[in-house]
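> build me a model from this:
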Amino acid sequence: MNKGTVKFFNDSKGFGFIKDENSNQEYFVHVTGLVDEIRENDEVTFELKEGKRGLNAVNVKRV
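Take a look at the predicted model:
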């Protein structure tokens, strides 16, 4: 499990970005990859899965 912070999330469009706490990489997250509802600045745990345009955050849960 990776840990990070929600940098941006647009509820109406259903996507955003999570910044990994260790690598400082930012990963795309889609509403289909959420376990819990998230908002900007939420602390989350997540897994990474290869998507069409690189790694995506999936199984995203608030800490």
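> use CA for all of it now, contacts and neighbours both
Will do.
> how about the contacts made by Phe17?
Counting by CA atoms under 8 Å, 6 or more residues apart in numbering, Phe17 makes contact with Val6, Lys7, Phe8, Phe9, Glu26, Tyr27, Phe28, Val29.
> show me what the helix or strand harbouring the third one is packed against.
Translated: Phe8. Counting by DSSP states H and E, the element that carries Phe8 is strand 2-10. Applying 3 or more CA pairs under 8 Å, 6 or more residues apart in numbering; DSSP states H and E, one finds that strand 2-10 makes contact with strand 15-20, strand 43-51.
> another one to check against the first:
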Amino acid sequence: MSRLESFIRRLTAQRDILDQVCAQVATIEGPVLELGLGNGRTFHHLRERLPGRRIVA
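As a prediction, the model looks like this:
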């Protein structure tokens, strides 16, 4: 597997996990805690998937 394919696979897995978590978290009230903020990719994805929710990074 090339380094590019490995990178794409890792980011695809990250997105898929975040989407699954967002679906579960959407039914729970309160702020969302996001750990491991690097360059904001995860935070931005959560912001789009959970509009109106407070996200603490």
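> now the TM-score, please.
Here the TM-score for the pair of chains, by TM-score structural alignment, normalised by the length of the second structure, is 0.20; 26 aligned residues with a CA RMSD of 3.6 Å.
> returning to what we had before: now the contacts of Phe17 of the first structure: which count as buried?
Buried members of these, counted by 16 or more other CA atoms under 10 Å: Val6, Lys7, Phe8, Phe9, Glu26, Tyr27, Phe28, Val29.
> closest one of those to Ala57 of the first structure?
Lowest distance from Ala57 of the first structure to those (CA to CA) belongs to Val29, with 5.0 Å.
> settle this for me: Asn56 of the first structure is touching Asp20, isn't it.
No: Asn56 of the first structure lies out of contact with Asp20 (CA atoms under 8 Å); the separation is 11.6 Å.
> overlap in contacts of the two?
With CA under 8 Å, 6+ apart, Asn56 of the first structure and Asp20 have common neighbours Tyr27.
> what's the longest helix along the second structure packed up against?
Ranked by residue count, the top helix of the second structure under DSSP state H comes out as helix 3-25. The contact analysis (3+ CA pairs under 8 Å, 6+ apart) places helix 3-25 of the second structure against helix 41-49.
> residues of the helix it packs on that come out buried?
Thr42, Phe43, Leu46.
> run the angle between it and helix 3-25 for me.
Going by axes from the mean of the first three to the mean of the last three CA atoms, to 10 degrees, helix 41-49 of the second structure is angled at 40 degrees with respect to helix 3-25.
> now the element after helix 41-49 of the second structure, going C-ward?
strand 55-56.
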